[in-house]
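Asker: Task: produce atomic coordinates for the following.
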Amino acid sequence: MIRIAVANQKGGVGKTTTAINLATALAATGQRVLLIDLDPQGNASTGLGIGQALRDRSSYELLTGQATLEEAVVRTPVPRLDIVPAKVDLSGAEIELIDFERRTHRLDHALEGGSEARWDVCLIDCPPSLGLLAVNALVAANAILVPLQAEFFALEGLSQLLQTVERIRSRFNPELSILGVALTMYDRRNNLSAQVADDVRACLGNVVFETVIPRNVRLSEAPSHGMPALIYDHRCAGSAAYMALARELIARLPAKKAEAA
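Answerer: Have a look, this model is predicted:
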């Protein structure tokens, strides 16, 4: 199972929207997908229609050892897409995990102890911070996907995240790679979006995905209906963009693993 952390310490960049819709798009291509909601706000869970009543076991119990991966997994309405939901208890995990042995490897350990063969790809929706929850995701992941809002301060935040990735590589996970940077909330009518995109591509080159995710009302509406935009309105520009991004992502997956899928 390929593990991909969807991470950016800056909030409001479309990270959860990207995680939900990429997971759905990958499932639509035949991949068996596991989405781990590691954000205490639980927006990825809500966006896939997983109500509080279905979150008896969650990523909190998974990290603290109170539940196995199999016990925490919930099936979503999307075929071939499962989720480990999140609930508000996760907000206290940052403090609680301090007392755990190998606290930075809790998620990695939980995934290794589970039936990884059930899924081809695991997406980890990280919280908008670089705290212990995000570190657990980066230690467990094979690669990181960075949603990056096409706005002025994007590069500054990206620089901080890349420094964190280098520290994780040097101390905990030398195999961690950058799968790609996805430009989100792109407004073609705004010259600033084009300028930021040019700057990011000049800085990072081919690391940046060709596909850009546009500002799209249907993408914003879909979570309130408890479904991904690809199901809420598969014809909208946002859905088409995420399908294109999924195709790019699949092309970048390690060849050996991709063939196994």
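
Asker: can we go C-alpha only for contacts and neighbour counts from here?
Answerer: Noted.

Asker: quick check: longest strand of this structure.
Answerer: Criterion DSSP state E: the longest strand present in the chain is strand 177-186.

Asker: how close does Met185 sit to Val13?
Answerer: Distance from Met185 to Val13, counting by Cα to Cα, to the nearest Å: 7 Å.

Asker: Give the residues shared as contacts by those two.
Answerer: Listed as contacting both Met185 and Val13 by Cα atoms under 8 Å, 6 or more residues apart in numbering are Gln149.

Asker: Return the set of buried residues in stretch 14-34.
Answerer: Neighbour counts over stretch 14-34 (16 or more other Cα atoms under 10 Å) mark 14-28, 31-34 as buried.

Asker: did I read that right, Gly11 in a helix?
Answerer: No - per DSSP: H, G, I helix; E, B strand; the rest coil, Gly11 lies outside any helix segment and is coil.

Asker: circling back to that earlier point, quick one: distance of whatever helix or strand comes next after the longest strand of the chain to the chain centre.
Answerer: As assigned by DSSP states H and E, the chain's next helix or strand after strand 177-186 is helix 191-204. Relative to its parent chain, helix 191-204 has a centroid offset of 23 Å by Cα atoms, centre = their mean, to the nearest Å.

Asker: quick one: the helices in the stretch 51-200 of the chain?
Answerer: Applying DSSP state H, counting those that start in this stretch to the stretch 51-200 of the chain gives helices spanning 59-64, 69-72, 93-96, 106-112, 132-140, 154-171, 191-204.

Asker: quick one, the fifth one and helix 154-171 angle?
Answerer: It refers to helix 132-140. If you take axes from the mean of the first three to the mean of the last three Cα atoms, to 10 degrees, helix 132-140 sits at 60 degrees to helix 154-171.

Asker: what does helix 132-140 contact?
Answerer: 3, 5, 7, 38, 93-94, 103-108, 111, 124, 126-127, 144, 165, 168, 172-173, 176.

Asker: Restricted to buried residues, select those in ChimeraX.
Answerer: A single ChimeraX command selects the buried members of the contacts of helix 132-140 (16+ other Cα under 10 Å):
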select :3,5,7,38,93,103,104,105,106,107,108,111,124,126,127,144,165,168,172,173,176
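
Asker: so what's Asn8 up against?
Answerer: Neighbours of Asn8 in contact, by Cα under 8 Å, 6+ apart: 15, 126-129, 146-148, 158, 161.

Asker: buried stuff in stretch 52-62?
Answerer: So, applying 16+ other Cα under 10 Å, buried residues of stretch 52-62: 55, 57-62.

Asker: next one: stretch 172-191
Answerer: For stretch 172-191, by 16+ other Cα under 10 Å, it's 172-173, 176-187.

Asker: Give me the contacts around it.
Answerer: 13-14, 138-150, 165, 168-169, 193-194, 197, 207-209, 211-216, 249, 252-253.

Asker: how long is it end to end?
Answerer: Start-to-end span of stretch 172-191 (Cα to Cα) is 40 Å.

Asker: that older thread, and the buried residues of stretch 14-34, which of them are in helices?
Answerer: Counting by DSSP state H, the part of these found in helices is 15-28.

Asker: structure for this one too, so we can compare:
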Amino acid sequence: MTLWLEAHPSPTTPLTEQPVIRVIVANQKGGVGKTFISSGMAQALAEAGHRVLIVDYDPQGHLTAELGFEDLMYEDDVETLLMHMDGTAKGDIHDLLVALDHERFGERLHLLPASDDAFLRDVALSKVSFSEAALERALEPLENDYDIIIIDGPPSLGLNMDTALYYVRRRDGELSDRSGVITPVWANKASHRAFRLLRSQMEDLCRKGRITVDYLGLVINAYDSRRGRLVKEDRDQWERSSSPAVLAVIGDLKEGREAADGEIPLLEYAPDSEHAQAMRDLAKELAV
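Answerer: Next comes the predicted model:
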């Protein structure tokens, strides 16, 4: 009986500790709101009490600039995320982080800024052994410090994207649909084409690497029904899709643009806005 009980533990036994939640906000198409969604969700999660790291993995560095840290992208004689990925860094990756010191976030929200060598990432990683795991190797020392790590993905496919997709794969023993991919889209044909390209790359990586990457959902961004019948039809097409599900439809409102232009976090600039509430609703989806 003792042997049987050991082999069949009570269902009330707590699950083993789950890895940190890892999410990439990704789409091959630029301009659909990856940075807006990444930043907003991270802010809402930190506001709710979670320890959050947001990684600006887009070589263009929009997230870093919109949060007021653009100068950090061009500092000389400092190590970068790429150096920690290709193994040339000598320092501690914690030294790269900056905190958003607004009281609302309670010192729980940190940024790993972009750097001006990020455009070289595909070329540099092509020379790294098992390059798909390069981002994971770089970020591993940070994982115990956070509940959730959000990657603001690049607007392109290739090795740069593969490393990020590999990082958010379902790890051994991890629950399904805990880490994975969120894709912002617009209600137009270009977003449908871009989504198919990204999904094809994900499936190829999963097949060749024998891994599973969970699709957490879509976010229809900058939606305005006044743009006509085709926009409504495209939205309906997204919502009819059984997988991945549409997590939210966010209107084309001014607060997000104004916050970005002013280099102020959205939840600090317009905490009571419809945009801010949409980010809080998305954060609840991740933090379940």
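
Asker: Farthest-apart pair in the ones in helices among the buried residues of stretch 14-34 of the first structure, please.
Answerer: Greatest spatial distance in these: Lys15 and Ala28, 19.8 Å, computed using Cα to Cα.

Asker: Translate Tyr60 of the first structure into the numbering of the second structure.
Answerer: By TM-score structural alignment, Tyr60 of the first structure lines up with Leu82 in the second structure.

Asker: quick revisit: would you turn the buried residues of stretch 52-62 of the first structure into CSV with distance to Gly238 of the first structure?
Answerer: Shown next, in CSV, are the buried residues of stretch 52-62 of the first structure (distance: Cα to Cα, whole Å):
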residue, distance to Gly238 of the first structure
Arg55, 28
Arg57, 32
Ser58, 29
Ser59, 28
Tyr60, 31
Glu61, 34
Leu62, 32
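
Asker: Nearest to Ala117 of the first structure, out of these: which one, please.
Answerer: Nearest to Ala117 of the first structure, judged by Cα to Cα, of the buried residues of stretch 52-62 of the first structure is Leu62 at 18.0 Å.

Asker: ok, now which ones touch the closest one?
Answerer: Neighbour list for Leu62 of the first structure: 68-69, 72, 107, 110 [criterion: Cα under 8 Å, 6+ apart].

Asker: Mind picking the one among these that's closest to Pro79 of the first structure?
Answerer: The closest of the contacts of Leu62 of the first structure to Pro79 of the first structure turns out to be Ala72 (Cα to Cα; 17.9 Å).

Asker: Does the closest one touch Arg57 like I think?
Answerer: Yes - shown here, Ala72 of the first structure and Arg57 form a contact pair, counting by Cα atoms under 8 Å, at 4.8 Å.

Asker: Now do the shared contacts for those two.
Answerer: Pro85.

Asker: ok, back up a step: need the helices of the stretch 51-200 of the first structure in CSV with distance to Arg80 of the first structure, can you?
Answerer: Shown next, in CSV, are the helices of the stretch 51-200 of the first structure (distance: least, Cα to Cα, whole Å):
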stretch, distance to Arg80 of the first structure
helix 59-64, 19
helix 69-72, 15
helix 93-96, 29
helix 106-112, 18
helix 132-140, 22
helix 154-171, 30
helix 191-204, 33
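
Asker: To Ala240 of the first structure, which of those helices lies closest?
Answerer: Closest approach to Ala240 of the first structure among the helices of the stretch 51-200 of the first structure (Cα to Cα): helix 191-204, 19.3 Å.

Asker: Name the residues of that closest one that come out as buried.
Answerer: Here helix 191-204 of the first structure shows 193-194, 196-197, 200-201 as buried, counting by 16+ other Cα under 10 Å.

Asker: What is the nearest of the residues you listed to Tyr242 of the first structure?
Answerer: Nearest to Tyr242 of the first structure out of the buried residues of helix 191-204 of the first structure is Ala197 (Cα to Cα; 17.4 Å).

Asker: Excluding chain neighbours, what is closest to the aligned residue in the second structure for the closest one?
Answerer: In the second structure, the residue matched to Ala197 of the first structure (TM-score structural alignment) is Arg235. Nearest residue to Arg235 of the second structure, sequence neighbours excluded (Cα to Cα, 6 or more residues apart in numbering): Ala187, at 5.1 Å.

Asker: Over to Gly51 of the first structure?
Answerer: Ser45 (7.4 Å).

Asker: For the host helix or strand of that neighbour, grab the matching residue range in the second structure.
Answerer: Element membership for Ser45 of the first structure, per DSSP H and E: helix 43-47. Counting by TM-score structural alignment, helix 43-47 of the first structure lines up with residues 62-66 of the second structure.

Asker: Repeat that for stretch 217-237 of the first structure.
Answerer: Aligned by TM-score structural alignment, stretch 217-237 of the first structure falls on residues 254-274 of the second structure.

Asker: Stretch 83-103 of the first structure too?
Answerer: Per the alignment by TM-score structural alignment, stretch 83-103 of the first structure matches residues 111-131 in the second structure.

Asker: and stretch 77-95 of the first structure, how far out from the chain's middle?
Answerer: Relative to its parent chain, stretch 77-95 of the first structure has a centroid offset of 12 Å by Cα atoms, centre = their mean.

Asker: Run through who's touching it.
Answerer: Residues outside stretch 77-95 of the first structure that contact it (Cα under 8 Å, 6+ apart) are 23-24, 27-28, 30-42, 44-45, 48-50, 52, 55, 57-60, 64, 69, 72-76, 131-133.

Asker: The same query, at a cut-off of 7 Å, please.
Answerer: Applying Cα atoms under 7 Å, 6 or more residues apart in numbering, the contact partners of stretch 77-95 of the first structure are 24, 27, 32-42, 45, 55, 58-60, 72-76, 132-133.

Asker: Same check on stretch 52-63 of the second structure?
Answerer: 35, 42, 45-46, 64, 108-114, 118-119, 146-154.

Asker: Hmm, Ser58 and Ala67 of the first structure touching each other?
Answerer: No - under the criterion of Cα atoms under 7 Å, Ala67 of the first structure makes no contact with Ser58, lying 8.0 Å away.

Asker: Chain neighbours aside, what residue packs nearest to Ser115 of the first structure?
Answerer: Using Cα to Cα, 6+ apart, the closest residue to Ser115 of the first structure is Glu70 (7.4 Å).

Asker: How much space separates the counterpart of the one you found in the second structure from His62 of the second structure?
Answerer: Alignment note (TM-score structural alignment): Glu70 of the first structure maps to His94 of the second structure. Counting by Cα to Cα, the separation of His94 of the second structure from His62 of the second structure is 21 Å.

Asker: Likewise for Lys29 of the second structure?
Answerer: Counting by Cα to Cα, the gap from Lys29 of the second structure to His62 of the second structure is 15 Å.

Asker: One more: Val168 of the second structure?
Answerer: Val168 of the second structure is 22 Å from His62 of the second structure, by Cα to Cα.
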